[in-house]
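**Q** Build me a structure from this.
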Amino acid sequence: MLTKDECKTALPKRLLTLTGASLEEASAADKYAALASLVRDYIGQSWVDTTRRYDNQRQKQVYYFSIEFLPGRLLDTNLRNLDIREVWREALAELGIDYTELTNAEQDAGLGNGGLGRLAACFLDSLASLGLPGHGCGIRYTYGLFEQAIVDGMQVEKPDTWLKELNIWEYRKAGKAVLVKFGPPLGGVKAVPYDIPVIGFDNRTVNTLRLWSAEVRDGFNVNYSSFGPDDYRKLLEYKSWVESISQILYPDDRYEEGRQLRLVQEYFLVSAGLQSIVRHIKRKQGPDLSHLADQIAIHINDTHPALAIPELMRILMDEEGLGWDKAWDITTHTISYTNHTVLPEALEKWPVGQIQSLLPRIYEIIHEINERFCAQLWQRYPGDWGRIAAMAVIGDCFVKMAHLAIVGSHSVNGVAELHSQILQSDLFSRFYQHTPQKFNNKTNGITHRRWLLSANPGLAGLITDTIGPGWLQRPNDLEKLLPFAADTAFQQKLAAVKQERKEALANYIFNKYRLALDPHSLFDVQVKRIHAYKRQLLNALRIMELYQRLKANPGLDILPRTFIFAGKAAPGYYLAKKIIQLIVTLSKQINNDTAIQDKLKVIFLENYNVSLAERIIPAADISEQISTAGKEASGTGNMKFMMNGAITVGTLDGANVEIREAVGDENIVIFGLTAGETAACYQTGRCNPLTIYNQDERVRNCVNQLIDGSLPVFGDEFRPLYDYLLHPGGAFLELQDFAAYLEAQTRIDRLFHDNPARWQAAATNIARSGRFSSDRTITEYANGIWHIHP
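**A** Just a heads-up that it's a prediction; the model follows:
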């Protein structure tokens, strides 16, 4: 077992080796790198042993393909999972090093954007912590998405240079590179893997997150002496194109070049990953791939990796010599698919011509898949051309990636009960009627080890002191807190923990933004990607209405509130950027108005990422989960807030439905149209917002403020939001749900005025959050889809 004295001796030596600096001279970043390097050494043997154990026992392994992974900072997590965090904290303290300052020196990995990437990271954590043989497969983005800054009230995107310093956790495996081939004139690209260890919690299991980086292929020799100007230009264009493949997450799809690069990235990911996996299987288990589906499972996280289906077919037929029928049987029994969206614009489809020119062999295989599938449909539904056209993989000159994913996999799952019902009854209803056995639900989950144990150590300590440490391994044990939910002494301790986290967040905000917040006010939080369907705009309208009431009556008896927003808008998403601008404008107007006696504050926090989420979520009193019912597949932020004792104000959307089932109506505030009512509203055309605007004076006053000069902006800055809200299509029903949302805020006010009821509700939410652990989700995937075992 590692001792404190060994730590105190090892760190200065490693620091000197890495940086040539003493403890006194070194920066926090230098000390972080030294400690992380020592932890790497500690991981190595367990990593080798885990891989050897999987291979020797010929265990079936799952490979989770995702365009995003958002693991957050890894030093604290790795120390915790290795069970050496406390000894290192003590050693560092005796060396005069602040542990928090050191861990904060680590950069967040720029490998994702939002919930999709955070979910993938949670799943990897649970796979390793449950001792399950499962690995991640993604792209090593040089710049990530973007770093968000707010300049003159508006979002500005800057490069996310997360790799400008050495990523201490990755191991470059140049000897395991593969060649990914594209159509002429692009040719081949070398894909080089970078492996990151994924450490299980206190179980000596170390799985792998493999990230692929694009490099100029081997053998690309140049005779510079005979080069002319055109040759130099072509060479530079080729090198630039290769480097662009793994440069940035989600290239801007407003332009043809950006759309093509996205397609290139998606094929690069699946081709590199599958070639590597097949090579490993052949080396360890022999050349016969006829039982591949018994040896591995390939899971595609949303449609971005859907080209894994034709790529696996290509490998099996062209490189392994199998016939179509055998290759198709293997492929469909190996691959499974998770759908993450019901929004039509998010269901990927690619122009036929684009795939034909970029990936000619892959298109041939997709075309054959479509032909055979349509023939099968014709046999079962003769003459039903409408059904066949609606289900075809290729239609209207596009390849429909969700259809390809369904046809080429043995399992299709949604990520919340409501979402899965919508897939089966609406979005993919014909596919469900055709092969109902493929469809199932796997409600998302979060890793309680990061989002409670690491993010909120005070609360984790209180839980352990109250019910023991078993919840760390068995998150359902959190239910043992229920008998304490009404206990006054426990409530007081819970309130003290929450207050400490609020004060810490308030200090962070003051130091960064020079805005003084009242930590005794209600922290009302909506942090997530900025999108119209998530309805940050509805929240902003509610703030405008409350502010106007306070202006008219400064003595209004309300609990002071601090509204906290964070989230990124896609660079090309004009409306979302306008919503950010509105929130920032409201913050300037409200925060500087002394007439309202500091009863309201509004803050938009820049550059939302995992580390910032870990500051915000434990401090939240109220969790705003207000998407239009039927539009959010699941949500995982709602689970993180719940686990940290925040009360949800939400619609019956995504996993909110299951949270309500878990905690009961008295411990959540639900409002608004249901998914069925929303669908009916759209279908019947009865959702004209002008009707609401004309009937409800509160709506009219708030919407008019966008254009009547009430806001401190020049000209018609918010006319686009005004037009959006009043468009006859009904937008995302912000105005239809406005009155219900205000009534929900009245209900949450009543709950928070009743102190015992408030803390009983918070404790109940924590106690019932165990079912939303990703350990439960991954166990369901392992047993029901992948058929892998610890």
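
**Q** hey, let's count contacts and neighbours off CA atoms from now on
**A** Fine.

**Q** Now do the same contact list for residue 70.
**A** Going by CA atoms under 8 Å, 6 or more residues apart in numbering, residue 70 touches 109-114, 117-121, 610.

**Q** do that again at 6 Å, thanks
**A** By CA atoms under 6 Å, 6 or more residues apart in numbering, the contact set of residue 70 is 111-112, 117-118, 121.

**Q** could you dump those to JSON lines with distance to residue 453 and neighbour count?
**A** Formatted as JSON lines, those follow (distance: CA to CA, whole Å; neighbours: other CA atoms under 10 Å):
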{"residue": "111", "distance to residue 453": "23", "neighbour count": "26"}
{"residue": "112", "distance to residue 453": "23", "neighbour count": "27"}
{"residue": "117", "distance to residue 453": "20", "neighbour count": "19"}
{"residue": "118", "distance to residue 453": "16", "neighbour count": "24"}
{"residue": "121", "distance to residue 453": "16", "neighbour count": "24"}
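
**Q** So which of those residues is the closest to residue 712?
**A** The closest of the contacts of residue 70 to residue 712 turns out to be residue 112 (CA to CA; 34.8 Å).

**Q** so what's that closest one closest to, chain neighbours aside?
**A** Nearest residue to residue 112 in three dimensions, chain neighbours excluded: residue 68, at 4.4 Å (CA to CA, 6 or more residues apart in numbering).

**Q** Let's see this one next, to set against the first:
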Amino acid sequence: MDDRAFIALYLSMRFLMPVLLFKFKPLTRHFTRTMENKNIKDTTVQKEKLEDSTPKQLSQSEDARTGLSVEALKKAIFNNLFYVQGKYPEIATRNDYYMSLAYAVRDRLLQRWVASVKQYLDGRHRIVSYLSAEYLLGPHLANNLINLGIYKEVEQATQELGINLQWLLDKEVEPGLGNGGLGRLAACYMDSLATLEVPAIGYGIRYQFGIFEQEIRNGWQVEDTDNWLRRGNPWEIARRELNYEVKLGGYVQHYIDRDGKFRSNWIPELTVKGVAYDTPILGYKVNTTNTLRLWKSEAPKSFDFQSFNSGNYNNAVNQKIVCENISKVLYPNDETVSGKILRLQQQYFFVSCSLQDMIGIHLRQGDKIEDFNVNFAIQLNDTHPAIAIAEMMRLLVDEYDLEWVDAWRVTTRTFAYTNHTLLPEALETWDLELFGSVLPRHLELIYEINRRFLDEVTIKVFGNNNKINSLSIIGEGPRKFIKMANLACAGSFAINGVAALHTDLLKSTVLKDWYALCPEKFSNKTNGVTPRRWLVLSNPKLTSLISSKIGESWIKHLEELKQLEAFADDPEFQLAWMGVKYEMKKILCNRILNKTGIKINPDSLFDVHVKRIHEYKRQHLNILHVIALYNRIKKNPDIEIVPRTFIYAGKAAPGYKMAKLIIKLINSVGEIVNNDPDVRDRLKVVFYPNYNVSNAQVIYPAADLSIQISTAGKEASGTGNMKLSMNGALTIGTLDGANVEIREVVGEENFFLFGLTAEEVAKKKKEGYNPYGYYLENEELKMAIDQIASGYFSHLDDTIFKDLVDNLLYHDPFMVLADFTSYVTCQEKAALAFQDKKSWAKMSILNTARMGKFSSDRSIREYCDDIWKVKSVSVHLDVKD
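**A** Model prediction:
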């Protein structure tokens, strides 16, 4: 035998023998030795020898790919490790085991997924299509275990294999497909649509990189690449055969066809291919599994062989680079013209692919294009996908040869529009010239839509030019622009806000002329969150305590939490309730220590302010309160004060200078407060980095006080307020967004209210708001701002926070100084209440008990009944188990 043959034989035996002998050698020894050799310190693999960790022979009625028993799950993990990962235990990594388990779970979803799709299409059911630029899903594995109802079985299976389940769950990389509340709402709605057994498809973009990973260096936010796909994504299936061409740029040719009809032919500068990637979205303990279909941009021809052969290597792959950039990054910085163009390309790209896909599904059913709206209801999640109105018209008129009137009838019976903002600057607009350079045909279509629409409006508002200008889709000015919200309003049959106050303000402010024109379109659909992730998964101990008293039915019918009111005065239940809170606080303490090096006291009041960093959300109002408390201690070191831990988390947009300055201020104040011996741990300030779904799941259950202090009239709804209250935190907040409704249901006595109302804010601005006067009138406020300005919190550098201080003193667009005194007074009330442990426990219980309204299941039911007109469809499945 020569050397090469010997080496080949040795390698084959080295690989195969452990597999052949596997049933005689428990996985525990292999796995433990592998981990020890790799010096991985965070494993909690069981060290004891198991008599037999291999799966036993399965019964004939059970399939390793679909069975839900412990043995079937163990068998599936073994099989996937070998057949999918191509590994054996001695060389398998932690990621290999995570992937093996993830594929085992996905296999159990596939059977339900295929059955769902088949039943929807065979039964000709109307399908809800949710168009969203973001889906902040969070990790899939644990959520799917909850929804499949096999969390305990998988926990036992992995335990018998010598693996700690949590150790694998922590390995999952969070999908970088969203940023804030908009994306998280979309994820909650997808969960509820499946749980309520509603046929639905979510459409979006498969971003290669998320918005960014946030690091804190020297107190500043630093953005790093969120390469969430670096280890692969076991939850998605690439549908490469499912792809559509998307045109960009170029020009439009006009001609008269042989039938004498005026036609348009768009000659693009660039053609991009959109490839579908599907992820199953399973409902809670139902068979219904809906589809999240995300589009990846590719070049139709990824490699130019002629250019390469001629030596022009860069040009050979240039088209590939240009096309792939479109789905490269979530929310590229649009401060530059090129960034704006890329953002518009992204929006149009996923909308065009999605509409082409829906039309394809519709036509494959043998239905006429004129009846498209019978089979599909499309929801626009804010203005990002509003270009879908014009794209639908292009497809119907140019590609399917419908007359304009017929195409507009189909379009306006298909789309519904959700508005998520009251900030005028957030109502998306596009410069006309830039828009035309990217979408020349759509510019023509929008002009025609606007012409016909204004002809109707002119008759209805005869002589009122201001109202005509307000309703026009084309905005006039030094440079003309397209108002995407107006396009969405004109082309949709329904318009909704996302909280009662928000909807009322839409009707009276930013969309008041639309409401006057077509009040029948408007309704309110208050946002909600899924209790499966935000209570069952993130707070399992509280879930067990609740279920021990009222059963488990509340998980799908959150209004049943109201039964907890009967236990609100029960001392034993109060003790158990606060015991769970204390355990969750200890877990967060350990996380904070590991992440930031800051040691905090779990007995302190956890004051939690976690959300996107923005001036209107007023993180700087909260830090001014921290400084005021710190100064009280400095003036009187022996003062009695309720120990507090102020926990902040959130990301600032990379180009948002003021928001990044607020992050720096929080960290700078924390550096002083946390290290001052006079404070003696009575105050701690923590900025928890890289806020995302995974981190939120640890923070929400530990919160005592939920900080919801946006300027009244600026927050559309908020969903963090719902998640925190659902986990037993008490809210301190303004009458803004969904705070209004939360206060109504939990009771005024269980909510700490402060600040100006939306009407008072508007009145002060109209009369002429002078923030400097508030600065002069309040000694604590003046001292805090003077300290910031002097460099007290920035190593005597008085330049760092100059822009922030000047903005507060001379502009203060979100009335931070006007609300300071009211906020500090209200915080004193909250601190006093926290000292009465029994009373606080009762208020905490009642907050959770009365949160039934804020389930996303309730929101989706209202959308189904009032807007989409769709019904539930039960998916039947013969599961062998």
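
**Q** Superposing both, give me the TM-score.
**A** For this chain pair, the superposition-based TM-score is 0.98 by TM-score structural alignment, normalised by the length of structure 1; 785 aligned residues with a CA RMSD of 1.3 Å.

**Q** picking up where we left off before, for the residue nearest to residue 112 of structure 1, grab the count of nearby residues.
**A** Residue 68 of structure 1: 29 surrounding residues under other CA atoms under 10 Å.

**Q** same thing with residue 749 of structure 2?
**A** Neighbour tally, residue 749 of structure 2, other CA under 10 Å: 9.

**Q** got it, and residue 603 of structure 1?
**A** By other CA under 10 Å, neighbour count at residue 603 of structure 1 equals 23.

**Q** Find the helix or strand that the aligned partner of residue 630 of structure 2 in structure 1 is a member of.
**A** Using TM-score structural alignment as the criterion, residue 630 of structure 2 maps onto residue 547 of structure 1. Per DSSP states H and E: residue 547 of structure 1 is located in helix 536-552.

**Q** Go through that helix and flag the buried ones.
**A** Neighbour-count burial for helix 536-552 of structure 1, with 16 or more other CA atoms under 10 Å as criterion, is recorded at 536-548, 550.

**Q** That one vs structure 2, average offset?
**A** By mean CA distance after the TM-score superposition for structure 1, the fitted helix 536-552 of structure 1 averages 0.5 Å away from its aligned residues in structure 2.

**Q** now that helix, how far from the centre of its chain.
**A** The chain centre lies 30 Å from the centre of helix 536-552 of structure 1; the measure is CA atoms, centre = their mean, to the nearest Å.

**Q** can you check stretch 124-139 of structure 1 too?
**A** On CA atoms, centre = their mean, the centre of stretch 124-139 of structure 1 falls 16 Å from that of its chain.

**Q** whereabouts in structure 2 does that stretch align?
**A** Using TM-score structural alignment, stretch 124-139 of structure 1 pairs with 190-205 in structure 2.

**Q** where along the stretch 51-200 of structure 1 do the strands fall?
**A** With DSSP state E, counting those that start in this stretch, the ranges of strands along the stretch 51-200 of structure 1 come out as 61-65, 134-139, 147-151, 154-158, 171-172, 178-181, 188-199.

**Q** same deal with the stretch 651-800 of structure 2?
**A** Taking DSSP E, counting those that start in this stretch as the criterion, the stretch 651-800 of structure 2 carries its strands at 683-688, 705-708, 730-733, 751-753.

**Q** Would you mind telling me which of the ones you listed is nearest residue 481 of structure 2?
**A** Nearest to residue 481 of structure 2 among those is strand 705-708 (34.6 Å), distances taken as CA to CA.

**Q** Over in structure 1, find the residue span the closest one aligns onto.
**A** Counting by TM-score structural alignment, strand 705-708 of structure 2 corresponds to 622-625 in structure 1.

**Q** That stretch: how far from the chain's middle?
**A** On CA atoms, centre = their mean, the centre of stretch 622-625 of structure 1 falls 18 Å from that of its chain.

**Q** how much does that stretch stray from structure 2?
**A** Mean deviation for stretch 622-625 of structure 1: 0.4 Å (mean CA distance after the TM-score superposition for structure 1).

**Q** returning to that earlier point: right, and the strands of the stretch 651-800 of structure 2 - which one's nearest residue 584 of structure 2?
**A** Nearest of those (CA to CA): strand 705-708, 14.1 Å.

**Q** Nearest to residue 220 of structure 1 among the contacts of residue 70 of structure 1?
**A** Of all the contacts of residue 70 of structure 1, residue 220 of structure 1 sits closest to residue 111, with 28.9 Å by CA to CA.

**Q** ok so, going back, as JSON lines, the strands of the stretch 51-200 of structure 1 with distance to residue 764 of structure 1 and mean neighbour count would be great.
**A** Output for the strands of the stretch 51-200 of structure 1, formatted as JSON lines (distance: least, CA to CA, whole Å; neighbours: other CA atoms under 10 Å):
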{"stretch": "strand 61-65", "distance to residue 764 of structure 1": "33", "mean neighbour count": "24"}
{"stretch": "strand 134-139", "distance to residue 764 of structure 1": "33", "mean neighbour count": "27"}
{"stretch": "strand 147-151", "distance to residue 764 of structure 1": "36", "mean neighbour count": "17"}
{"stretch": "strand 154-158", "distance to residue 764 of structure 1": "38", "mean neighbour count": "17"}
{"stretch": "strand 171-172", "distance to residue 764 of structure 1": "43", "mean neighbour count": "15"}
{"stretch": "strand 178-181", "distance to residue 764 of structure 1": "51", "mean neighbour count": "20"}
{"stretch": "strand 188-199", "distance to residue 764 of structure 1": "31", "mean neighbour count": "24"}
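
**Q** that older thread, would you turn the strands of the stretch 651-800 of structure 2 into a markdown table with distance to residue 653 of structure 2?
**A** A markdown table is the format used below for the strands of the stretch 651-800 of structure 2 (distance: least, CA to CA, whole Å):
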| stretch | distance to residue 653 of structure 2 |
| --- | --- |
| strand 683-688 | 16 |
| strand 705-708 | 20 |
| strand 730-733 | 24 |
| strand 751-753 | 29 |
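
**Q** between those, which one is nearest to residue 92 of structure 2?
**A** From the strands of the stretch 651-800 of structure 2, taking CA to CA, the stretch that ends up closest is strand 683-688, at 32.7 Å.

**Q** Structure 1: matching residues for the closest one?
**A** Using TM-score structural alignment, strand 683-688 of structure 2 pairs with 600-605 in structure 1.

**Q** Check the mean deviation of the matching stretch from structure 2.
**A** Stretch 600-605 of structure 1, aligned to structure 2 and superposed, deviates on average by 0.6 Å (mean CA distance after the TM-score superposition for structure 1).
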